[in-house]
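Colleague: Just a sequence and a predicted model for now, questions to come.
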Amino acid sequence: MPTVCSIEPTPNPLATKFVLDAPLQIQSARQFDSASRAFGDPLAEKLFAIDGVAGVYCTNDFVTVTRMPTADVEALEAAVSDCIEAYKPRRVINVSCENPPPGERAPSVHDVGDPFETDADDPDLLMQINHVLDEHIRPYLDKDGGGLDILRLQEFALTVRYKGACGGCPSAVTGTLFAINNLLQNYVDDRIQVILD
């Protein structure tokens, strides 16, 4: 059972990172931007039940919660910490997405945070880009309670999506995106143009 060992601010003024002392035992990072998208994820469902929660990003090592601008920060942080510490990872039950239980919708790839296949016209270039992002960008986004997914690579146009604290962060939309673009142009190919989804 994870315990929150620290609560950290992020560059996004509406997001807070809850660092854990034990892994959540999930297979991949999960991003939820609404309670309806959290359906089927027990921790995210409980976090969205807390008044003021607007977004949830879960990794094995931390949970980032984005709050509504009017939320009481101290009350929200206490409630989120209690919720995380009460969470007991459960065994995953294999439910077919094609035949969900009656009254439930099938989870989609983006709901549960499973890895999805990137649409790329040049797989070798995509591999080089991912290597540079893994070495130079993703560790820093992770420290700030966020992440980055590549959605598409078509004719050197790289479409990305921020996760966690990076989503909606003013510096991520301007400075960080510019830095990613420059880094990829310098290390991989000067024709790359990074586009935010």
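Modeller: All right, it came through fine.
Colleague: rest of the way, CA atoms for contacts and neighbours
Modeller: OK.
Colleague: could you check the distance from the closest residue to residue 65 other than its chain neighbours over to residue 81?
Modeller: Of all residues not flanking residue 65 in the chain, residue 56 sits nearest, at 4.7 Å (Cα to Cα, 6 or more residues apart in numbering). Spatial separation of residue 56 from residue 81 under the definition Cα to Cα, to the nearest Å is 13 Å.
Colleague: Show me which of those two is the more surrounded one.
Modeller: residue 56 (27 against 20; other Cα atoms under 10 Å).
Colleague: that's a strand at the more buried one, yeah?
Modeller: Yes. Assessed by DSSP: H, G, I helix; E, B strand; the rest coil, residue 56 belongs to a strand.
Colleague: List the residues that contact it.
Modeller: 30-33, 44, 47-48, 63-66, 164 (Cα atoms under 8 Å, 6 or more residues apart in numbering).
Colleague: Surely residue 145 touches residue 162?
Modeller: No. Assessed by Cα atoms under 8 Å, residue 145 is found out of contact with residue 162, at 10.9 Å.
Colleague: who has more neighbours, the two?
Modeller: Between residue 145 and residue 162, counted using other Cα under 10 Å, residue 145 has the larger neighbour count: 30 against 21.
Colleague: how about that one, what does it touch?
Modeller: Taking Cα under 8 Å, 6+ apart as the test, what residue 145 contacts is 10, 16-17, 62-64, 164-166.
Colleague: Just give the nearest non-adjacent residue to the one residue sitting closest to the centre of the chain, would you?
Modeller: Centroid-nearest residue in the chain, with Cα atoms, centre = their mean: residue 163, separated by 3.5 Å. Take residue 163 and drop its neighbours on the chain: the residue closest to it by Cα to Cα, 6+ apart is residue 147, 4.8 Å away.
Colleague: take a look at this one as well, against the first:
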Amino acid sequence: MFIQTENTPNPATLKFLPGQTVLETGTADFPSAETAGTSPLASRIFAVNGVAGVFFGNDFVTVTKADAVEWEHVKPAILGAIMEHFQSGQPAIADGSDAGAGGHAEHDGEDADIVNQIKELLDTRVRPAVAQDGGDITFHGFDRGVVYLHMQGACAGCPSSTLTLKMGIENLLRHYIPEVLEVRPVAV
């Protein structure tokens, strides 16, 4: 098994490409070791000293390291943990767990049409591009013209995330949906 790695715009996060499917559908975010209980793969990766976060996409795993750790010290152990996992035959996420949902928040009410347009633009224009960088952005809420988005994986804590939100996503949404006035990140 050969696992490729790619840098992301976030210097604290690396994207690992195992060459096979990680999650059939959706994404899964494990911002700490305590949240990894439903995932044998995330648990293995968190066993490596210095790992601060794990995120799964369809065909990739992004790992965020602690600030005090250098990639050259943890990368070999992370590669080993990913390889061991895929050779074990275990699933990335235990059966019956909803940790792989990774979808948008529900929104009912008078703004339902606007929210559906926002989600459609996110799914067709934003999320595929963000996945290329090892992350995901999901809809969290809409209130009085403000769109609240949750950033995951390489996007969470990325130095360029504010620029991505303001100059990219906000401009896109405002162009297509006049009711959108601003985009803000939320921490979940």
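Modeller: Yep, that arrived. Please read all numbers here as calculations on a predicted model, not as lab measurements.
Colleague: TM-score for these two?
Modeller: The TM-score (TM-score structural alignment, normalised by the length of the second structure) is 0.86; 179 aligned residues with a Cα RMSD of 2.0 Å.
Colleague: Of the contacts of residue 145 of the first structure, which is the most crowded?
Modeller: residue 164 (33 neighbours).
Colleague: how about that one, what's its match in the second structure?
Modeller: By TM-score structural alignment, residue 164 of the first structure lines up with residue 153 in the second structure.
Colleague: what residues are up against its match?
Modeller: Neighbouring residues of residue 153 of the second structure by Cα under 8 Å, 6+ apart: 13, 29, 53-56, 62-64, 134-136.
Colleague: of these, closest to residue 126 of the second structure?
Modeller: Nearest to residue 126 of the second structure out of these is residue 136 (Cα to Cα; 8.7 Å).
Colleague: On the three-state scheme, the closest one is what?
Modeller: Residue 136 of the second structure carries the three-state label strand when classified by three-state DSSP.
Colleague: Now do the aligned partner of it in the first structure: how many residues are near it, please.
Modeller: Taking TM-score structural alignment, the alignment pairs residue 136 of the second structure with residue 147 from the first structure. The number of residues packed near residue 147 of the first structure is 23, by other Cα under 10 Å.
Colleague: For residue 147 of the first structure, give its distance to residue 46 of the first structure.
Modeller: Residue 147 of the first structure is 22 Å from residue 46 of the first structure, by Cα to Cα.
Colleague: on that earlier part again, need the max-distance pair from the contacts of residue 145 of the first structure.
Modeller: 62 and 166, at 14.2 Å, using Cα to Cα across the contacts of residue 145 of the first structure.
Colleague: how many neighbours does the counterpart of residue 27 of the second structure in the first structure have?
Modeller: Using TM-score structural alignment, the partner of residue 27 of the second structure in the first structure is residue 29. The tally of other residues near residue 29 of the first structure (other Cα under 10 Å) stands at 20.
Colleague: Just the element for the residue nearest to residue 190 of the first structure when sequence neighbours are not counted, please.
Modeller: Sequence neighbours aside, residue 184 is the residue nearest to residue 190 of the first structure in space, at 7.4 Å (criterion: Cα to Cα, 6+ apart). Assigned by DSSP states H and E, residue 184 of the first structure falls within helix 177-187.
Colleague: So which bit of the second structure is the helix or strand following that helix matched to?
Modeller: Next in sequence after helix 177-187 of the first structure, counting helices and strands by DSSP H and E, comes strand 193-196. Strand 193-196 of the first structure corresponds to residues 182-185 in the second structure, going by TM-score structural alignment.
Colleague: hmm, who's touching the matching stretch?
Modeller: For stretch 182-185 of the second structure, the surrounding residues in contact (Cα under 8 Å, 6+ apart) are 145-151, 165-166, 169-170, 174.
Colleague: Now with 6 Å, please.
Modeller: Stretch 182-185 of the second structure has contacts (Cα atoms under 6 Å, 6 or more residues apart in numbering) with 146-150, 170.
Colleague: quick revisit: so what's the residue nearest to residue 163 of the first structure up against?
Modeller: Residue 147 of the first structure touches 141, 162-163, counting by Cα under 6 Å, 6+ apart.
Colleague: can we see that at 7 Å?
Modeller: Residue 147 of the first structure is in contact with 138, 141, 162-164, 166, counting by Cα atoms under 7 Å, 6 or more residues apart in numbering.
Colleague: Please apply the same query to residue 151 of the first structure.
Modeller: If you count contacts by Cα under 7 Å, 6+ apart, then residue 151 of the first structure has 118-119, 159-161 around it.
Colleague: ok, and it, which helix or strand is that part of?
Modeller: Here residue 151 of the first structure is assigned to strand 146-154, by DSSP H and E.
Colleague: Please enumerate the strands of the second structure.
Modeller: 4-7, 13-17, 28-30, 51-56, 61-65, 135-143, 146-153, 182-186 (DSSP state E).
Colleague: can I get these in TSV with distance to residue 119 of the second structure?
Modeller: Formatted as TSV, the strands of the second structure follow (distance: least, Cα to Cα, whole Å):
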stretch	distance to residue 119 of the second structure
strand 4-7	28
strand 13-17	25
strand 28-30	18
strand 51-56	20
strand 61-65	23
strand 135-143	7
strand 146-153	10
strand 182-186	13
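Colleague: Okay then, goodbye and thanks.
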